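1. the following block contains a protein sequence and its predicted model.
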Amino acid sequence: MTFAPFVLALTLILSLTSCGGIQKMAVGTTAGLLFDAAYEMETEPDWDHLKESVGPNLKVVEGLYSLSPEDDDLLVALVKGYTAYAFAIHETEALADQYSDKSKSISLSKAQHFYSRAIEYGLEYFVEQGITWDQLVKSPREEGGVEGLLSKKLSSDKRTHEAVAFFAQAMGGLINLKKDDMTLVAQLGIVKGMFDWVCKEDPNINHGACQLFYAAYEAGRPRMLGGDPEKG
């Protein structure tokens, strides 16, 4: 079953189960399947089909999460989904707008919006794991850094790795799109620390995300700030 029909079938099941307890049971038993089914969205070769299907599917997942807010599979699926939606769809279109010299890009605004939504869901996940935003902000300056904080608080499993990787990608993407926001740019150390942690735990996560991040990280900073454009 492909991802879109899976979500539609699940929506139909929930619409036919009026009892709250039954709905929660249905959500709980299918959340793991939904988390795994998201892999198909990541590997969808038809960009136009992906563009048309991701948004509605994400709204369904948000609806399911509202019924079962304690379900971490759904929460991480939202972090992954909105990060991918911002990156693969709206940032791609924003880049096309940039090359065509559009003075104002709606796609750029949407990319920023959906990266921000992914970050919000990611912070919910981290709070559940005992990590606050203030702790993340302080961690690069503390002993052990971001990696130490994550190692202390988080387990080492696929769901956690993906939560960290996609949250870091969302933060990095938003920073890249808002380079004039110095408060935001100052949080790049959090992004770097998160990738350092997750890429040691799972170097092959998300189809080469580690290699892509480190290349962009080196190429995107001038030498005076420690970057290495040739290495990137």
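-> Thanks, I have the structure now. As the structure is a computational prediction, the values presented were derived from the model and not from experiment.

2. going by C-alpha atoms from here, please, whenever you check contacts or count neighbours.
-> OK.

3. could you check how far residue 90 is from residue 113?
-> Per CA to CA, to the nearest Å, residue 90 is found 10 Å from residue 113.

4. of the two, which one has the most company?
-> Shown here are residue 90 and residue 113; by other CA atoms under 10 Å, residue 90 has more neighbours (24 against 16).

5. what secondary structure does that one sit in?
-> What DSSP: H, G, I helix; E, B strand; the rest coil gives for residue 90 is helix.

6. contacts only, for it.
-> By CA atoms under 8 Å, 6 or more residues apart in numbering, the contact set of residue 90 is 107, 108, 110, 111.

7. try this one next to it:
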Amino acid sequence: MVRIALLSLLVVGPGCSMNRLTANTTADVFKEAAPAFDHHWDYEFAGAAAPSNLMQLEGFLRVVPENRTLLIELARGYTAYAYGWIEDEKEIASQEDMEREEHLAHRARLMYLRARDLAFRDLEQDAEGVTAMRRRPLPDFQKFLAAHFVDKEQAEGLFWAGYAWGSAINLSREDPTMIADLGYAKALVEHSAVLDE
């Protein structure tokens, strides 16, 4: 019985670590290749490709949930897709179809919130408890950011967390609980700018 258990570990173990290695390596390749998507000459083609790229990255994130490159690329990708494509469709729909406009606003808001949460998962790796600080008074949150985020390399995660959160709030103007969080989103972006100087 012990031999069978050890044999199964030998078979499963290397496969799992190989999957993790592949996912980590692919994350780095995606990051290097991202400018090709950002600068593609055909807007519609890029928009059609974006969801499959995001789903691939989500798949890799399941294998390596702590991979910071994946967390940031997904946060950036969801934010860009929601802003660049879904909100565009929403604006067009606003002139013709109120129900579709509301549906698209809901989709964009969900993507922005997913982006915010992914960025916060990245920030947690530098400062455990930063997500919980969102429930504390704003001055406490600002002090926490100033104390725990001091390096320029941390600016990107702060920016995407704040920008995505602010974008979700912008689509939730009739939701007082979302509006109340605006100061937190602003604090993240402002602190990101300080670090990025």
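-> Arrived safely. These figures come from a predicted structure and were not determined experimentally.

8. after superposition, what is the TM-score?
-> After superposition, the two chains reach a TM-score of 0.82 (TM-score structural alignment, normalised by the length of the second structure), with 181 aligned residues with a CA RMSD of 2.1 Å.

9. in what helix or strand does residue 177 of the second structure lie?
-> Taking DSSP states H and E as the criterion, residue 177 of the second structure maps to helix 176-179.

10. Provide the aligned range in the first structure for that helix.
-> The alignment of helix 176-179 of the second structure onto the first structure (TM-score structural alignment) spans residues 182-185.

11. for stretch 32-40 of the second structure, same thing?
-> So stretch 32-40 of the second structure sits over residues 36-44 in the first structure, by TM-score structural alignment.

12. do the same with stretch 62-76 of the second structure
-> Counting by TM-score structural alignment, stretch 62-76 of the second structure corresponds to 66-80 in the first structure.

13. on average, how far is the helix holding residue 177 of the second structure from the matching bit in the first structure?
-> Here the mean offset of helix 176-179 of the second structure against the first structure after fitting is 0.6 Å, by mean CA distance after the TM-score superposition for the first structure.

14. ok, and what's touching the helix or strand just after that helix?
-> Counting by DSSP H and E, the next helix or strand C-terminal to helix 176-179 of the second structure is helix 182-195. Applying CA under 8 Å, 6+ apart, the contact partners of helix 182-195 of the second structure are 134, 138, 141-142, 145-146, 150-152, 154-156, 158-163, 165-166, 169.

15. repeat that for 7 Å
-> 138, 142, 150-152, 155-156, 158-159, 161-163, 165-166, 169 (CA atoms under 7 Å, 6 or more residues apart in numbering).

16. who does the longest helix belonging to the second structure touch, helix- and strand-wise?
-> Using DSSP state H to define each element, the second structure has its longest helix at helix 2-38. Counting by 3 or more CA pairs under 7 Å, 6 or more residues apart in numbering; DSSP states H and E, the packing neighbours recorded for helix 2-38 of the second structure are helix 43-63, helix 68-81.

17. what residues sit buried inside that helix?
-> Using 16 or more other CA atoms under 10 Å as the test for burial, helix 2-38 of the second structure gives 20, 23, 24, 26, 27, 30, 37.

18. what about residue 173 of the second structure, which SS state?
-> At residue 173 of the second structure, secondary structure determined by three-state DSSP is coil.

19. close enough to count as contact, residue 160 of the second structure and residue 119?
-> Yes. Between residue 160 of the second structure and residue 119 there is a contact at 6.2 Å, judged by CA atoms under 7 Å.
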